[in-house]
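> I'll drop the sequence and a predicted model, then ask my questions.
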Amino acid sequence: MVSLGVFARKIFGSANDRRIKALRPRVEAINALEAEMQALTDDQLRARTDELREKVAAGTSLDDLLVPAFATVREAAKRALGLRPFDVQLIGGMVLHEGSIAEMKTGEGKTLVATLPVYLNALSGKGVHVVTVNDYLARRDAEWMGKVYAFLGLTTGVIVHGLSDEERRAAYQCDVTYGTNNELGFDYLRDNMKYERGQMVQRGHNYAIVDEVDSILIDEARTPLIISGPLDDRSDLYNQIDGFIPRLEADDYEIDEKQRTATFTEQGTEKVESLLRDAGMLKGDSLYDVENVAVVHHINNALKAHRLFARDKDYIVRNDEIVIIDEFTGRMMPGRRYSEGLHQALEAKEHVTVQPENQTLASVTFQNYFRMYGKLAGMTGTAATEAEEFGNIYGLGVSEIPTNLPVARADEDDEVYRTAEEKFRAIVREIKEAHGRGQPILVGTTSIEKSEQLADVLRKEGIGQFEVLNARHHEREAQIIAQAGKPGAITIATNMAGRGTDIQLGGNADMRIQQELGDMPEGAEREAAEKAIRDDILKLKGEALAAGGLYVLATERHESRRIDNQLRGRSGRQGDPGRSKFFLSLQDDLMRIFGSDRMDGMLQKLGLKEDEAIIHPWINKALEKAQKKVEARNFDIRKNLLKFDDVMNDQRKVVFEQRIELMDGENMSETVAEMRQDVVDDLVARNIPENAYAEQWDVDALKQGVSAYLNLDLPVDEWAKEEGIDEEALRERITEAAEKAARERAERFGPEIMAYVEKSILLQTLDHLWREHLVNLDHLRSVIGFRGYAQRDPLNEYKSEAFELFQAMLGNLRQAVTAQLMRVELVKEAADAPPPEVPQGEGHHLDATTGEDDFGGDDGGVLATLQASRNVAPEDRDPENPESWGKVGRNEACPCGSGKKFKHCHGAFV
């Protein structure tokens, strides 16, 4: 019996069909303008940009200008690139302009689609950001699509690793800015660590289009971006603790692969306590005494490193470094580090140099960064399976854009074998058969280890002509993918998410021309050589088509359906024929973790022989259910992470807005005076309770507080003995003395110097306390889950305690600023000093649930050693070079040799 929903869809079409149908009239309106656009000269077409800009300035909405703007871009793309956007690409552009996600199959031209809404939204002059997954794509797309924008008189900038602040500022000032999600996020964080408004590089968050939106806003959104600076070196501790793990037995710990956790059993805990006691590293009797918190943390990390993380699967060892492998793309991520000491535990395990740990200076999740944009849109080949998350977290709808030509790919049912050996034998047979008939093959694997295992098997079978695309070779990534469509080509790829290069049957002509002709000068000879290459590509394409098109052969199911769909989608681009098939075994991770024991027993009872496969649509459905379970669990993890981060985000907004107000303000004297008064009020209220008798006053504490925070030696004890004096009179006297001292200091140094000092101290103190607050929140977050055992909601507990910590931070800010300003001593020349140097630290991308760091080091574009946080021996300091001084105590003699204390000399503003 057909359900009512299915019947209704047949009559009225799905919601997606109706939405696409509603956009068709605008497509026809754009097509109607095509002849008019073709009749314009290049200059006249370019002049349309100014005309449209004037209309926007006069109040015309961008929606009303969509048809003429899209018609203009279509004609410009034809002239600048030789590409004419199809009607379905116009629809994709409209969906992006509306602030939604356009799901477009591989090869449908998403890069070109983006130019339509980018141009329209750039007319407002507020800047448009196009976000990509890596520097290569950011550069390529900016250069390629930049020709269209330049033709129409718009400027294009690109944000990649290694740019100076001036270059970044110039790129953000352009009409269109291409950049990676990491670089944009780190720029936002660094901007909020600057000490002058003019140092900031971004100019707001108007409109962003996120390419490979599922990869960036879902896969990578499990981990916040973090900028951190190094702590003291503790490599000996890591190496010492690492030596304990090989001495443990299987009964000493429990491993949960599904949750990626490793815990000690009672027997294991006793053994570890004994090992630590013998090494003199245990304080007290129990491992779980409060004094051993740090040791417990390190020993747990060492266990995880040995039992949950596998070399050549989760990471590789290269050049005395642990280099992480991205679980979604299979790429090597240089500079990326696991957090919270886990990376150091891996370094100790593999006996490479242990790098120092880091302290958080600033952080933001991708969810909260991208939700700052006034309008957000995205495009990808696979978003429908995550539509609920896009809607819940980002308020983004998903529209499936029809393909320009019907999809002719055949997606076959999975073949399931009992063992991995049987599966690999079947894969090799299938590859040989397809290779024999000249069919190009893309073999998808889930890890480097498995791709190289398959490569070894193929070599043993005498198949030597193949390419392996994984993290070890990602420098050649684009070239390998571009030629993977040649007849008989065999390409083994770790993962196909976000590669950004199409597999074209016969090969990619432009890439071959670039490789083979290189620097050959323009002229008749080059033209002839280019024609020969293009003719050869056409011939090869015919052979590949005759052999059945690209065959996507997957060796395992990923835990996300979306990743499987990305792999499948590489075949059948632009109406080409193709096929896809997944080969599985009951020993695969997904099958093993999700209860394949029963299935194995059942298959044996059914008499499944060796090298026989079970093939049935029910198997596919069962696997999809397992994948849905994993996706739902991952969604819950991300949602939970976001709920906690939202608490911090509210505080982050307050602090960052406050910083900007401080940077914009010319005179901070009023703010400083309010803080000083708050400190006085707090001192009096704390030590002289309301309506209390004089005997109950804590006069000694009040006097000490006045000395500590106001730098005043007042006879508070004498005043308190006067007849009839009350707390109000005491408050007035202390306030008057503090105001007088502040006034005298301001007169001594002049209003300009004082204004500069007040702003500097306010900003630096706020930053210092905010960093301490971030550490406190991290610690709170790591233990708050235990409140659940007491039947209390951890999130509500976190909100409540985080608010109290924030209030305490603001109180500390008032006290610290007041105390510093009441003591500050300056030399006149300091007024001309440059603003304080911004600590840049290292960029990281931390996963709060697994402890994985998804980005960092040089790749973060923010690597810089925090010189002030490391200790340097006095004899190693160069008096002429402050950068060589490291950490200098406030009361130490200044290393410059002036004879003054550091706080009165070079440390006057620190």
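Okay, I see it.

> alpha carbons only for contacts and neighbour counts from here, please
Noted.

> From residue 180, how far out is residue 654?
Computed with C-alpha to C-alpha, to the nearest Å, the distance linking residue 654 and residue 180 is 26 Å.

> What is the biggest helix by length in the chain packed up against?
What stands out as the longest helix in the chain, according to DSSP state H, is helix 617-664. For helix 617-664, the packing partners by 3 or more C-alpha pairs under 8 Å, 6 or more residues apart in numbering; DSSP states H and E come out as helix 366-370, helix 561-568, helix 751-783, helix 794-821.

> The nearest residue to residue 727 once chain neighbours are set aside: neighbour count?
Closest residue to residue 727 apart from its sequence neighbours, by C-alpha to C-alpha, 6 or more residues apart in numbering: residue 688 at 6.6 Å. Close neighbours of residue 688, defined as other C-alpha atoms under 10 Å, add up to 23.

> Next one: residue 688 from residue 702, what distance?
8 Å.

> One more: residue 256?
Applying C-alpha to C-alpha to residue 256 and residue 702 gives a distance of 56 Å.

> out of those two, which sits in the more crowded spot?
When residue 256 and residue 702 are compared for neighbours, residue 702 comes out ahead with 20 against 11, by other C-alpha under 10 Å.

> try it against this one:
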Amino acid sequence: MALLGIAKKIFGSSNDRRLKPLFRRVEAINALEEEIAKLSDDGLIAQTEKLKERYKGGESLDDLLEEAFATVREAAKRALGQRHYDVQMVGGMVLHNGNIAEMKTGEGKTLVATLPVYLNALTGRGVHVVTVNDYLAQRDSEWMGRVYSQLGMTAGCIVHGLSDEERRANYACDITYGTNNEFGFDYLRDNMKSSMDQMVQRGHHYAIVDEVDSILIDEARTPLIISGPTDDKSELYITIDGFIPQLTEDDYEIDEKQRSVTLTEEGNERIEELLRESDLLQGENLYDSANISVVHHVNQALKAHKVFQRDKDYIVRNDKVVIIDEFTGRMMEGRRWSDGLHQACEAKEKVSIQPENQTLASITFQNYFRLYEKLAGMTGTAMTEEAEFADIYKLNVSEIPTNRPIAREDMDDELYMTAEEKYKAIAVQIADCYKRGQPVLVGTVSIEKSEILSNLLNDKKFFKKVAETLRERAAALKDKDVDLKKEMEEQASYLASLGDKKTPVPHNVLNARYHEQEAEIVAEAGAPGAVTIATNMAGRGTDIQLGGSVDMQLMRALDENDDEETIKKKRAEIEAKIAEDKKKALDSGGLFVLATERHESRRIDNQLRGRSGRQGDPGATKFFLSLEDDLMRIFGAGMEKMLKRFGIQPDESIEHPWFTKAVETAQKKVEQRNFDMRKNVLKFDDVINDQRKAIFEQRIEFMSSDTVDDIISDMRGQLVDDLVAAHMPAKSYAEQWDVEGLKEDLKNVFGKDIPVDEWAKEEGVADTEISEKLVEETNRLAAARSAEIGPDTMRRIEKAILLNVLDTNWREHLQTLDHLRSVIWMRGHGQRDPVNEFKTESFTLFEGLLDGLRRDVTRMLMNVQVRQPEEAMPQRRDIPMTETHVNPSTGENEAARSNPRSRLSAGIGTIKGRAGASAVDPNNPDTWGRVPRNAPCPCGSGNKFKHCHGSI
């Protein structure tokens, strides 16, 4: 270790060696500053065009970097009055190189992003900047949009509620800001469209992910899912629910820590017996592939009965099962458990069973962001997860030096025996900071714990009681402890005076629901004496500036009638007041960050710490813990005995560097476990991802082709070969052939009697000859069908049916994979790797999907009936769609909403926009818009639409 330290001093760390050549490039950028500054505003725009031409001429982006960065710096000075620091230039280069830049809070990551964004936007292929919420996406696109506008570039923003046209326009901009959820859902929806011109995204060239650890690690624990209702399976849920009470305790095993329950060998036999009696079992046993869906329902029913408890995990209200949030204890109206678990609970409680949602499309964040040709990220805390970024995303982390040295003091943790003692100490510490005018930011892990602390700060009796206790202790001190006695008495008098106030300690409580309001309060959290209690400070995107925020205060002070002169005057007044307040806050010690417990991840703790000490300001941080905290309770075994051995009394604490290190060691174990869990989830999704990419590429190929008759012809030929191979196996004798079975299958698919039995009677005929004859005959039948319907109409129908059948089969395939995934882990009991088993099974299922696709498409095209004029193609039917991404930290669904603008290939034809009622022309179906199937046909025939122009 000593040698390693010496080597590090001589050669520098690996991080230092990576950054050294980048600092040399900063010198070249600085040398251009004077030259670029001479350009006019029009000259800056012309500079952009010049750089674009040089890129088209063959120069690489690396060749253009120095000039591009110098140009952005000048544009930022003019548009925002902000000049990029040298370290920000280095951060920009790290991002351009496709890596993660770890920059401390307050170092200006939002501004840093403009450098690589502009450089990569010169390609004309679009750049995506990903944020954690809609507010930050809008704020950053407008704020930094002023810089891009100064450079002649456009910036768009993708937020919830935009139409497809608005999304398309925003994606067409040079730079597009948006949230991880919106980008991911747009990708999934694009791959449900029926034509290329309906898609909104234009590829995945380069993306910068803000708060990269929050998005690519924390939120990546749950996938993005678009779902729609399936067929009603209420009877199946009720039937299987009736089996569970018939099981004994020997039939299942419960693991409370993992919140899971599994059937024992006896339980398997009992369930098989009950399923067989109900005629629900196919094949020999429960785990035949045909029973995947039934096994899934059995497991969910078992979980509903044995793991999920009424009035703890959920309540029954108004004939509904309503989830209780485990973090806050509040009801989660509108949120439902997935994979049939909610329906299983509804069957258990004998309430109305709502239709189960079927996955129509899904993707993990890991696999979505790996679509980008180049990916980069920025955050204040990434080094602790460096291994995961490198392993999953192939991203290296570089720690960018701060513009000014950090002056923050990170104190050792303080440990109490009980949570009550801990909260009492926290309240007293907050009161002490409030007395000195030191701003305090209090971090909690849940809304519930924020409220506990808020109630204490509002409780007059609490402060009087603490004051009384302090006086008693001061009185018990010996005469030699005069100074301590005096200090305790003074503190007691102050706390007692707080008990006489209407609100002992004024404070703000934040949660993660209203981002705009949060940004305003967080921006003012640095004012002298401000006390702010926040549930989760990760990814707020707003700096806590000592003294307060000029912009926020000016926004509140402005009147709509204020002229430019008045605005300048108000700004000057506010700036003077904030300068005075900042001095007070600095004199009191800067921002004090007080955490009420340790998080599972050191990274989240570091994010909270990083709020203090921005840009070289002083500050302090401290964590208060108790043995009743979740982390200490689960991983702090033996700690209680040790504290008792030290003779710790009530309200006393232990504070030691050794203890702080012990807690961090426990956190490392949890981080490794969570990494392994995420990696395991990704292994399964990687299998599905290969299939997803194949299907999506096929769809794009179908949509971009003028006609798909060659594809249809190949599918028809492959289907014939498959049918012949199934009924006339290679190298078998003619008497072993199932000619009647082949003839029946051919009639089912092609709707005609094909004399294959006559061909088979010919002397010495081989299966290959029969296959060739069948291909010729089926091609002739298809050509006759096309001539009957009309070649142009047939080409349109072929494409529509191909997309429709592909989407339908893919949805069913996803549902089967969901069920397979929920039970495949049981193969581990047989010493088989569940991931490898899933690969094998899913590949077999995928081959079945392709076989079914060929059969279904061919059968539909050979039997399709068109009963309307050629120009009146049927309208697509909407399927109600719900987008889901559950936040792993809160358990809340961040994206559950119906999206009426999204369309799914559920019928044949194209969606036409409706201009308005007055624009409907009975003779022009293009003006009809979407017509409900049972509505009167707009042509005026008097028939329902489905029996007229909507029929096939």
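Okay, I see it. Just so it is clear, the structure is predicted and the values come from calculations on it, not from any experiment.

> The longest helix of structure 1 against structure 2, how far on average?
Averaged over the aligned pairs, helix 617-664 of structure 1 sits 1.0 Å from structure 2 after superposition, using mean C-alpha distance after the TM-score superposition for structure 1.

> which residue numbers in structure 2 go with the helix or strand just after that helix?
Next helix or strand after helix 617-664 of structure 1 toward the C-terminus (DSSP states H and E): helix 669-687. Aligned using TM-score structural alignment, helix 669-687 of structure 1 spans residues 709-727 in structure 2.

> That stretch vs structure 1, average offset?
Looks like 1.5 Å for stretch 709-727 of structure 2 (mean C-alpha distance after the TM-score superposition for structure 1).

> what's that stretch in contact with?
With C-alpha atoms under 8 Å, 6 or more residues apart in numbering as the test, stretch 709-727 of structure 2 has contacts from 737-739, 741-742, 745, 767, 770-771, 774-775, 778-779, 795, 798, 851, 854-855, 857-858.

> show me where the stretch 101-250 of structure 1 has helices.
For the stretch 101-250 of structure 1, helices defined by DSSP state H, counting those that start in this stretch occupy the ranges 110-113, 115-122, 135-151, 165-173, 181-191, 213-214, 235-242.

> Which other helices and strands does the fifth one contact?
Pointing back at helix 181-191 of structure 1 there. strand 225-230, strand 358-364.

> just the angle between that helix and helix 165-173, please?
On the basis of axes from the mean of the first three to the mean of the last three C-alpha atoms, to 10 degrees, helix 181-191 of structure 1 is oriented at 110 degrees to helix 165-173.

> that older thread, settle it for me: which of residue 654 and residue 180 of structure 1 has more neighbours?
Higher neighbour count among residue 654 of structure 1 and residue 180: residue 180, with 25 against 11, using other C-alpha under 10 Å.

> give the contact list for the more buried one.
131-135, 138, 159-160.

> before we move on, what about residue 324 of structure 1?
Counting by C-alpha under 8 Å, 6+ apart, residue 324 of structure 1 has contacts 314-316, 332-334, 336-337.

> returning to that earlier point: among the helices and strands packed on helix 617-664 of structure 1, which is nearest residue 99 of structure 1?
helix 366-370 (12.4 Å; C-alpha to C-alpha).

> how big's the offset between that closest one and structure 2?
Mean deviation for helix 366-370 of structure 1: 1.0 Å (mean C-alpha distance after the TM-score superposition for structure 1).

> other SSEs contacting that helix?
helix 617-664.

> Just want the angle from the helix it packs on to helix 181-191.
20 degrees.

> Quick check: the aligned residue for residue 489 of structure 2 in structure 1?
Checking with TM-score structural alignment, residue 489 of structure 2 has no match.

> okay, how far is it across stretch 876-894 of structure 2, tip to tip?
By C-alpha to C-alpha, one end of stretch 876-894 of structure 2 lies 29 Å from the other end.

> Contacts for it, please.
Taking C-alpha under 8 Å, 6+ apart as the rule, stretch 876-894 of structure 2 contacts 181, 185, 218-219, 221-229, 325-327, 332, 335, 895-900, 902-911, 930.

> hmm, 7 Å instead?
Contact with stretch 876-894 of structure 2 is made by 218-219, 221-228, 325, 327, 335, 895-899, 903-911, as judged by C-alpha atoms under 7 Å, 6 or more residues apart in numbering.

> As a quick check, tell me the outermost residue of structure 2.
In structure 2, counting by C-alpha atoms, centre = their mean, residue 763 sits farthest out from the average C-alpha position, at 64.9 Å.

> Among the contacts of stretch 709-727 of structure 2, the buried ones, what's the ChimeraX command?
Entered in ChimeraX, the line below selects the buried ones among these, by 16 or more other C-alpha atoms under 10 Å:
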select :737,739,742,767,770,771,774,775,778,795,798,854,855,857,858
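
> just to revisit the earlier point, so which of the contacts of residue 180 of structure 1 belong to strands?
131-132, 159 (DSSP state E).

> nearest to residue 441 of structure 1, of those?
Closest to residue 441 of structure 1, out of all of these and judged by C-alpha to C-alpha, is residue 132, at 27.3 Å.

> before we move on, the earlier item: out of the helices of the stretch 101-250 of structure 1, which one sits most buried?
helix 213-214 (a mean of 27; mean count of other C-alpha atoms under 10 Å).

> mean deviation (superposed) between it and structure 2, please.
Looks like 0.4 Å for helix 213-214 of structure 1 (mean C-alpha distance after the TM-score superposition for structure 1).
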